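Engineer: test case, fold it:
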Amino acid sequence: MSSRWWGVSVLRSAVAVVSLLVLIAGCGSTPRAELKTGPGITADTITLGVLTDQTGPFSPTTPSKIKGFELLIDEVNAGGGICGRKLGMTIADHGYDVQRALTGYFDLEPKVLGFLDITGSPMMEAIAPDLLQSRVIAAPTSWSADLLGNPNLMIVGSTYDLDVINGLSRLKKDGLLADGDTIGHIYVPGDYGQGALEGSQFAAQQWRLNLQAREIPETGTELPAMFAQLKNAGAKAVFLSTTPKQTALGVVAAEAMKWDVPIMVNAVGFDPAMLASPAAPAVVKRVKVVAPFAPFGADLPGAKEVSGAFNRKFPGVEATAAVNHGYSVGLSFASVLRKACGNGDMTREGMLRAFRQTDHLDTRSLTGPLRFSQAGRPSSDQSFLVKPDLDAPGKLSLIDGPFTSELAKQKASKPR
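Structural biologist: As a prediction, the model looks like this:
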């Protein structure tokens, strides 16, 4: 064997080894020079938008939700960021005004890769056409099944209808509801109330229930009269898809008429401030809340981690379950960002592809396992059953969850 041949052979072997090492390294991350990027991405930052209500009717829960975003962003950045870039967010307040929301959206949209939050159904409806046109991913603070048909929306957790079905299924399992019984459902108009009603209607069809549905405006105060009607109709349970003030009004009415009926409420219908009002004893005694995410401080892996991080970063600050919601949304966005980075495409089109490739996302029981690959279907069919608790952090304590029911699985399998 000549020394010349040996030298060439060694050189070729070295080149092959180096090429293999480069290939292996490339599987873990995409070199910056090859990464395709979109709006909101610079050489060292990925910026996400938050379009929320900081001064309007839904402002009480906003600080906790934003703190949940902050905790996730801190965690990601402490680990080196994503694709060598730190995460950041830009917040705009719309005060629950559609025109202000549109102004804020069109100001933020060119500057961000996606939206961690768009609060408010009227705002979402006004903005949705441009989301489709600009190919932006957004996570609305809504769990309406009607939104599942929009491929750009990231609905994190079970939808209103599935929470209702899981709640009613729990009553049936506990022997408090049987086939053929009468149930009441009081709901506000719009995607929240009507979406929740879809759940009780589905259960009524399957179990031959006599559903007594009552619609009430968001500012309506007719809850005592409606509860009296439902009592006279022999309702075995009442589901409320109302505002927190209306929830308190209805529960106090049931207490006044000494009607010992199970009362279940969607998460949107509960506010910890209710427990600082005269309605507190009745709310604690009678209400169960069905939610798409775990209560703050629950004895679950993810909830314990989040509450620990929250207390270290915000000592002495009151928290609500909205912290877990914000963190879960941030966790979902981070998972999509990492997948897009691995694909070498962090444009908005690349984000949408990565979004639909994201499946079996483990939130450590902050929600049920999330799947975004099935367009038109909810990301989870699992709910949490919780109860108001004056002594619990966030004023809610866990009864059960995440759990699902056969009926919820059946409903969730039907694409929108």
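Engineer: alpha carbons only for contacts and neighbour counts from here, please
Structural biologist: Fine.
Engineer: quick one, what contacts the residue nearest the centre of the chain?
Structural biologist: Compute the mean C-alpha point of the chain, and by C-alpha atoms, centre = their mean the closest residue is Val156, 3.7 Å away. Each residue near Val156 by C-alpha atoms under 8 Å, 6 or more residues apart in numbering is listed here: 139, 143, 328-329, 332, 370, 379-380.
Engineer: go with 6 Å
Structural biologist: Contacts of Val156 were listed using C-alpha atoms under 6 Å, 6 or more residues apart in numbering, and none were found.
Engineer: ok, Lys86 next?
Structural biologist: Contacts of Lys86 (C-alpha under 6 Å, 6+ apart): 45, 77.
Engineer: ok so it is a helix residue?
Structural biologist: No. Under DSSP: H, G, I helix; E, B strand; the rest coil, Lys86 falls outside any helix and is assigned strand.
Engineer: I'd like the structure of this one too, to check against the first:
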Amino acid sequence: MNRKHHLRAAAAVAALAIVMTGCSTKGDTSDGSADSSGIKTGPGITKSTIKVGVLTDISGPAAPLGKSALQAEQLHLKQVNEAGGVCGRTIELTVRDHGLDVQKAVSAYAEIEPQIAALGQISGSAQTAALLDSIEKDKLQSIQIGASGTVLGKPHIRLIASTYDIDMVNGVAFLAKAAKLKKGDKVGHVYIEGEYGGNAAEGAEFAAEKAGLQLVPQTVKSTDKDLTAQVTALRAAKVKAIVFSGVPAQTASLVGVAAATGLKVPVLASAPAYVPQLLATPAKPALEKMLYIASPWPALSVDDPSVKKLVADYTSAYPKDPVNQAAQAGNGAASLLVGTLKAACAAKDLSREGISSALRSLTAFSEGFHEPQDFSDPAKASSTKTYIAQPAAGVPGGLKQVHGGTEDPAVAEYLAASGG
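Structural biologist: Model (predicted):
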């Protein structure tokens, strides 16, 4: 199935709910005329502020990730504002918690949309999918935390770094070598139903077929916490490895139960499946031995000046909260937002159309990222490289890098076949 059109029926239902929600009264916004300095303005722009929205999960299944991404973005924007802001204005965030609930995301969007110039962060693949039509209608440039390739091709949605399916194509190629898998070997395939898991599954299925591996699928819901049944089925199938796209609580169950029942095989997981807090659970020994993480971001323990600065700044600002890879995504989103607004200011156009055009002008943007990103084409991921890491106690982010950012040759073939 074409990765750009892999949208679920639930998203369509939620999109209908947006229409039924009705229109809100516009807040303190401009009518699109130019200000005294000749800069065209629009919703969310005042003489002193640029108001930006955030829709994320800080109370639901992905809260450990959502909180870190939000705090990293808040920290970066605080630093930017203290240095003078952008275009003579302070950037203000309007934050709403959707708890990984589609309808809550729909309602929150309807509430804040009239008041903001852009969405500086939106998390949750299903939540984003439900809002696609409204975002495009409103021409509201939105930066998605998370990486479901299903939203590619929409002019006003921008993913950062590689996508879940690309990470799985790269990751399965790594796993096949690391686990010395042979053609015909069975590999467990556990993933959350919906946009996130479905998009990751597309990449995993392509890579498995390419390698001659036989996938044994097991689906879960984001609210499932006990994966004993799935592990039991995979053990009976005698799988030689497992690929997994879920949330952190499920990772501890999957790996812990597998190890306890004798299924001690390598597990490759998508980035949202891991937070360092898992190393405080009884599953810690199994996680350190069995788990690999396929991520768009390098491990926070790498010897890189920009990564070290992020870790130091985040740890100083939030000493009680362990830093994780979601903080890299939040920092990247904030950096992209600031870079976009600076480009829009230089073009003297802070209208919604001007902001979207400014983002697409960034063809080699590197601030806040591990390598230059090309944001010119909404139909393409800004990067196709994936990093592989393993859990490790006592290091920033709880991960040690075992394989640098690389693109397997199969990625180009996958993108050509899937229309990506």
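Engineer: and the TM-score between them?
Structural biologist: Overlay of the two chains. TM-score (TM-score structural alignment, normalised by the length of the first structure): 0.85; 386 aligned residues with a C-alpha RMSD of 2.5 Å.
Engineer: trace the residue nearest to the centre of the first structure over to the second structure, please.
Structural biologist: Alignment note (TM-score structural alignment): Val156 of the first structure maps to Ile160 of the second structure.
Engineer: can you find the partner of Cys345 of the second structure in the first structure?
Structural biologist: For Cys345 of the second structure, the aligned position in the first structure is occupied by Cys341, per TM-score structural alignment.
Engineer: show me where the stretch 301-416 of the first structure has its helices.
Structural biologist: 301-313, 322-343, 348-357, 406-412 (DSSP state H, counting those that start in this stretch).
Engineer: how about those helices, which one is nearest Pro151 of the first structure?
Structural biologist: helix 348-357 (8.2 Å; C-alpha to C-alpha).
Engineer: quick one: the closest one to the second structure mean distance?
Structural biologist: For helix 348-357 of the first structure, the mean deviation from the second structure after alignment is 1.4 Å (mean C-alpha distance after the TM-score superposition for the first structure).
Engineer: name the residues that touch that helix?
Structural biologist: By C-alpha under 6 Å, 6+ apart, helix 348-357 of the first structure touches 38, 135, 336, 339-340, 372-373.
Engineer: run the angle between that helix and helix 322-343 for me.
Structural biologist: With axes from the mean of the first three to the mean of the last three C-alpha atoms, to 10 degrees applied, the angle from helix 348-357 of the first structure to helix 322-343 works out at 110 degrees.
Engineer: I'd say Phe115 of the first structure and Gly49 touch.
Structural biologist: Yes. Taking C-alpha atoms under 6 Å as the definition, Phe115 of the first structure is a contact partner of Gly49 at 4.4 Å.
Engineer: which one of the helices of the stretch 301-416 of the first structure lies closest to Ile91 of the first structure?
Structural biologist: Nearest to Ile91 of the first structure among those is helix 322-343 (13.6 Å), distances taken as C-alpha to C-alpha.
Engineer: with the second structure superposed, average distance for that closest one?
Structural biologist: Helix 322-343 of the first structure sits 1.3 Å off on average (mean C-alpha distance after the TM-score superposition for the first structure).
Engineer: what's the angle between that helix and helix 301-313?
Structural biologist: 110 degrees.
Engineer: Gln205 of the first structure maps to what in the second structure?
Structural biologist: So, by TM-score structural alignment, Gln205 of the first structure is matched to Glu209.
Engineer: ok, back up a step: tell me which of the helices of the stretch 301-416 of the first structure sits nearest to Asn166 of the first structure.
Structural biologist: So among the helices of the stretch 301-416 of the first structure, helix 406-412 is nearest, using C-alpha to C-alpha, at 6.2 Å.
Engineer: burial count for Val98 of the first structure?
Structural biologist: Val98 of the first structure sits with 18 neighbouring residues when counted by other C-alpha atoms under 10 Å.
Engineer: is it in contact with Glu125, as I believe?
Structural biologist: No. If you go by C-alpha under 6 Å, Val98 of the first structure and Glu125 don't touch, sitting 9.4 Å apart.
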